[in-house]
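A.B. asks: Prediction below, plus the sequence it came from.
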Amino acid sequence: MTDHTRSRPLTVRTSSSPTISPRTFGVICLLVTGIGWAFNWPSMKFLLHVWPPLFSRGLAGVLSATALAVVAHQRGESLKVPGVAVPRLLFAAFTNVFAWMGFSSLCMKWVPVGEGALLVYTMPIWTTLFAWPFLGMRPTARGFAALLLGLAGVMVLLGGQEFAIDAGKLYGVAFALGAAVLFALGAVLNRTPLPVTPIALTAWQVGLGCLPMVLLGLAFEHPDLGALTPAALGTFVYMTIFPMGVCYLTWFAALRRLPPAAASTAMLLVPIVGVISAAIMLGEPLGLREVSAMILTLSGVVLALRQR
């Protein structure tokens, strides 16, 4: 009887519920980010009919940052940022939010959405190049193959559109490539954790990155605040909660658990899912070219995520 009762705690201690590995959790976060940002493309295109790009994205980000700050406070997280970490925080906000969301929105003023997406999602190329000198992550043969497959998918998807650079498109091309290069640089250089809790850090980055967009939008875009229809309002709410809030949380979580080159290559899912969602939501074409591009890109994503 005594032996039996003594053995019971041992049974309880040895039984444990299955846990998710950090890598698996990183992949899940990456998929959430990719899908959320993919739906943001048709959402943004729809919202552009009533509101300009910088103001709409900036306002969504400021509201999302405010909500994240409230959540962090409710969870007992400190919102204080040590003085020594402020320069790194400002750099992260500039590369991860202002350049990525702001520049990619601005490019659509001068180039079509498809051409802009093609340029913006050259980001994995720059991430792979930056990770080599800054992190010592030399690209592997599998990594190059994944990158080439993913980019081939994007090229097939968007290559049907005539891509000609003239004087009128130079600004759009510059903003799109600027978004790709700076976001890739941020994905590599911002991996060292800042001494701020995750939700509070995301609130700071999104808020600091989006507040200048709102100010610039009010100064130069002159938005009509009364032009928001109920459908556009629903789109704006989605942008505020998911692309500017949840997706940034999951993106930073993925970067802490996955190599930046693999994470960036997996982001090639975004234009693929974006085109499919645009076909469903906006009635844009979805045919053999789109399906072929999806197969190529998904093959590249699988290779990228299988890298150790």
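C.D. replies: In hand now; what should we look at?
A.B. asks: When you work out contacts or count neighbours from here on, use the C-alpha atoms and nothing else.
C.D. replies: OK.
A.B. asks: what's next to the helix or strand hosting residue 92, contact-wise?
C.D. replies: Per DSSP states H and E, residue 92 falls inside helix 86-93. Under the criterion CA atoms under 8 Å, 6 or more residues apart in numbering, residues 186, 190, 194, 204, 205, 206, 208, 209 lie in contact with helix 86-93.
A.B. asks: How many residues are close by the fifth one?
C.D. replies: Think residue 205. Neighbour count for residue 205, taken as other CA atoms under 10 Å: 23.
A.B. asks: residue contacts, it?
C.D. replies: By CA under 8 Å, 6+ apart, the contact set of residue 205 is 89, 90, 92, 93, 96, 97.
A.B. asks: So it: helix, strand or coil?
C.D. replies: helix (DSSP: H, G, I helix; E, B strand; the rest coil).
A.B. asks: Please verify my assumption that residue 180 contacts residue 126.
C.D. replies: Yes. Residue 180 is in contact with residue 126 according to CA atoms under 8 Å; the separation is 7.5 Å.
A.B. asks: Who has more neighbours out of the two?
C.D. replies: When neighbours are counted by other CA under 10 Å, residue 180 and residue 126 differ, and residue 180 comes out ahead with 26 against 20.
A.B. asks: what sits against the more buried one?
C.D. replies: Counted by CA under 8 Å, 6+ apart, residue 180 has contacts 100, 119, 120, 121, 122, 123, 126.
A.B. asks: Among these, which lie within helices?
C.D. replies: Counting by DSSP state H, the part of those found in helices is 119, 120, 123, 126.
A.B. asks: In these, find the pair that's most separated.
C.D. replies: 119 and 126 (11.6 Å; CA to CA).
A.B. asks: Put this next to the first one:
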Amino acid sequence: MSQASTAIDRREAIDGFAVAVMIMLTFSWGLNQVAIKVANTGYSPIFLTMARSAIAAVLVYGWCVWRGIRLFERDGTLWPGILAGVLFAVEFILIFFGLDYTTAARGALMINTMPFWVLIGAHFLLGERITGTKFLGLAMAFAGVTLVFVDQLSLPDASALRGDVMCLIAGILWGATTLVIKKSKLADASAEKTLMYQLVVSVVFAIPLLPFGGAILRDVSALATGALLFQAVFVVAFTYILWFWMIRTYPATGLASFAFLTPAFGVLCGGFLLNEPLSINIFAALTLIAAGLFVVNRPVRRRIPPG
């Protein structure tokens, strides 16, 4: 394994670099909600799950070959890797199906309950204790997210509840995947290997489900195909590798709190790209979210006893 992939510089607190990276990632994931809605117009949800994972797997494998990153050595990651892959596959099948029924805004809110599940799980599994300050910061951020959607919580139709539940379960699975990575041998594996487990397993998992996803091809268009390629090449092959490196390097709960930016960015992207309405609530919400993130990630000053 290359030296770059084996050296893990673990950091105890969120720094300026982490903040910049997480803003970029959450913006990309917010834009991804729009891309999913667009891609769903051309292809079935299960096919999209399989196709984007397959395309991304080829790209990530090529990157590993070029960089000399070993993927097949025995390091105790097989079973947690398979588990993470299954969680990843089910998560995105639920997201793609869920966004067929509900709006991008409601779906993003449900998916991004993830930090609460990580916060609870990390308390019991990772020893990252829930403090009053962290809980307050997360509550402020969640209040900001709620404010974004305060005028859009009415159901577009009765079937939207089905999509909401799917996206909520997807958020739980996203949190579970994060915890599996942090708790298992995957924490010491390269980000590329961690991602390859999830991509390959999700392709294998999705193939037998293809007949149950309805017509594979819907209204295929250049826009829908472009949205699929955007997800596979940029979101999956690039931002997920970066995300897995981040969760191996920084505290899980601190990073997870940034997920509250994703639905806010999703609404902004939806407003500009899908003509969804924007209001002053969004900007007030972003202020609350930023304040919540500051509270969650503020370094704790330990008093040094005299003498």
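C.D. replies: Nice, I can see it. What you are looking at is a predicted structure, and each value in this text was computed from that prediction instead of being measured.
A.B. asks: And the TM-score between them?
C.D. replies: TM-score for the superposed chains, counting by TM-score structural alignment, normalised by the length of the second structure: 0.83, backed by 287 aligned residues with a CA RMSD of 2.6 Å.
A.B. asks: and which of the contacts of helix 86-93 of the first structure is nearest to residue 172 of the first structure?
C.D. replies: So of those, ranked by how close each gets to residue 172 of the first structure (CA to CA), first place is residue 209, at 20.1 Å.
A.B. asks: Distance-wise, check the equivalent of residue 160 of the first structure over in the second structure relative to residue 272 of the second structure.
C.D. replies: Alignment note (TM-score structural alignment): residue 160 of the first structure maps to residue 151 of the second structure. As judged by CA to CA, to the nearest Å, residue 151 of the second structure and residue 272 of the second structure stand 18 Å apart.
A.B. asks: same question, residue 103 of the second structure
C.D. replies: 16 Å.
A.B. asks: Repeat that for residue 189 of the second structure.
C.D. replies: In terms of CA to CA, residue 189 of the second structure sits 39 Å off from residue 272 of the second structure.
A.B. asks: mind listing what's buried in the longest helix along the first structure?
C.D. replies: Using DSSP H to define each element, the first structure has its longest helix at helix 22-47. Under the neighbour-count criterion of 16 or more other CA atoms under 10 Å, helix 22-47 of the first structure has 23, 25-27, 29-47 buried.
A.B. asks: what's it packed up against?
C.D. replies: When contacts are defined as 3 or more CA pairs under 8 Å, 6 or more residues apart in numbering; DSSP states H and E, helix 22-47 of the first structure packs onto helix 230-241, helix 247-255, helix 260-266, helix 269-282.
A.B. asks: The last one: average distance to aligned residues in the second structure?
C.D. replies: Superposing on the second structure places helix 269-282 of the first structure at an average distance of 0.9 Å from its equivalents, by mean CA distance after the TM-score superposition for the first structure.
A.B. asks: And stretch 170-183 of the first structure, by the same measure?
C.D. replies: Mean deviation for stretch 170-183 of the first structure: 2.5 Å (mean CA distance after the TM-score superposition for the first structure).
A.B. asks: so how far is the first residue of stretch 105-116 of the first structure from its last?
C.D. replies: 9 Å.
A.B. asks: who touches residue 211 of the first structure in this structure?
C.D. replies: Contacts of residue 211 of the first structure (CA under 8 Å, 6+ apart): 58, 59, 61, 62.
A.B. asks: Could you find the counterpart of the first one in the second structure?
C.D. replies: Aligned counterpart of residue 58 of the first structure in the second structure: residue 50 (TM-score structural alignment).
A.B. asks: Which of the three states applies to the nearest residue to its match once chain neighbours are set aside?
C.D. replies: Leaving out its chain neighbours, the residue that sits closest to residue 50 of the second structure by CA to CA, 6 or more residues apart in numbering is residue 203, at 4.8 Å. With three-state DSSP as the basis, the three-state label of residue 203 of the second structure is helix.
A.B. asks: I'd assumed residue 55 was in contact with residue 203 of the second structure.
C.D. replies: No. Contact between residue 203 of the second structure and residue 55 fails when scored by CA under 8 Å: they sit 10.0 Å apart.
A.B. asks: which residue lines up with residue 239 of the second structure in the first structure?
C.D. replies: Per TM-score structural alignment, residue 239 of the second structure is aligned with residue 247.
A.B. asks: Could you report the separation of the nearest residue to its match once chain neighbours are set aside from residue 186 of the first structure?
C.D. replies: The shortest distance from residue 247 of the first structure to any residue other than its chain neighbours is 4.6 Å, reached at residue 33 (CA to CA, 6+ apart). Counting by CA to CA, the separation of residue 33 of the first structure from residue 186 of the first structure is 16 Å.
A.B. asks: now stretch 113-133 of the first structure, how far from the centre of its chain.
C.D. replies: 12 Å (CA atoms, centre = their mean, to the nearest Å).
A.B. asks: What residues in the second structure pair up with it?
C.D. replies: Against the second structure, stretch 113-133 of the first structure falls on residues 104-124 (TM-score structural alignment).
A.B. asks: What's the end-to-end length of that stretch?
C.D. replies: 32 Å.
A.B. asks: which residues touch it?
C.D. replies: By CA under 8 Å, 6+ apart, stretch 104-124 of the second structure touches 30, 33-34, 37, 95, 98-99, 128-130, 145-146, 149, 153, 163-165, 167-172, 174-176, 178-179, 252-253, 256-257, 259-260, 262-263, 266-267, 270.
A.B. asks: rerun at 6 Å
C.D. replies: Outside stretch 104-124 of the second structure, the residues that touch it by CA atoms under 6 Å, 6 or more residues apart in numbering are 128-129, 164, 167-168, 170-172, 175, 253, 256-257, 263.
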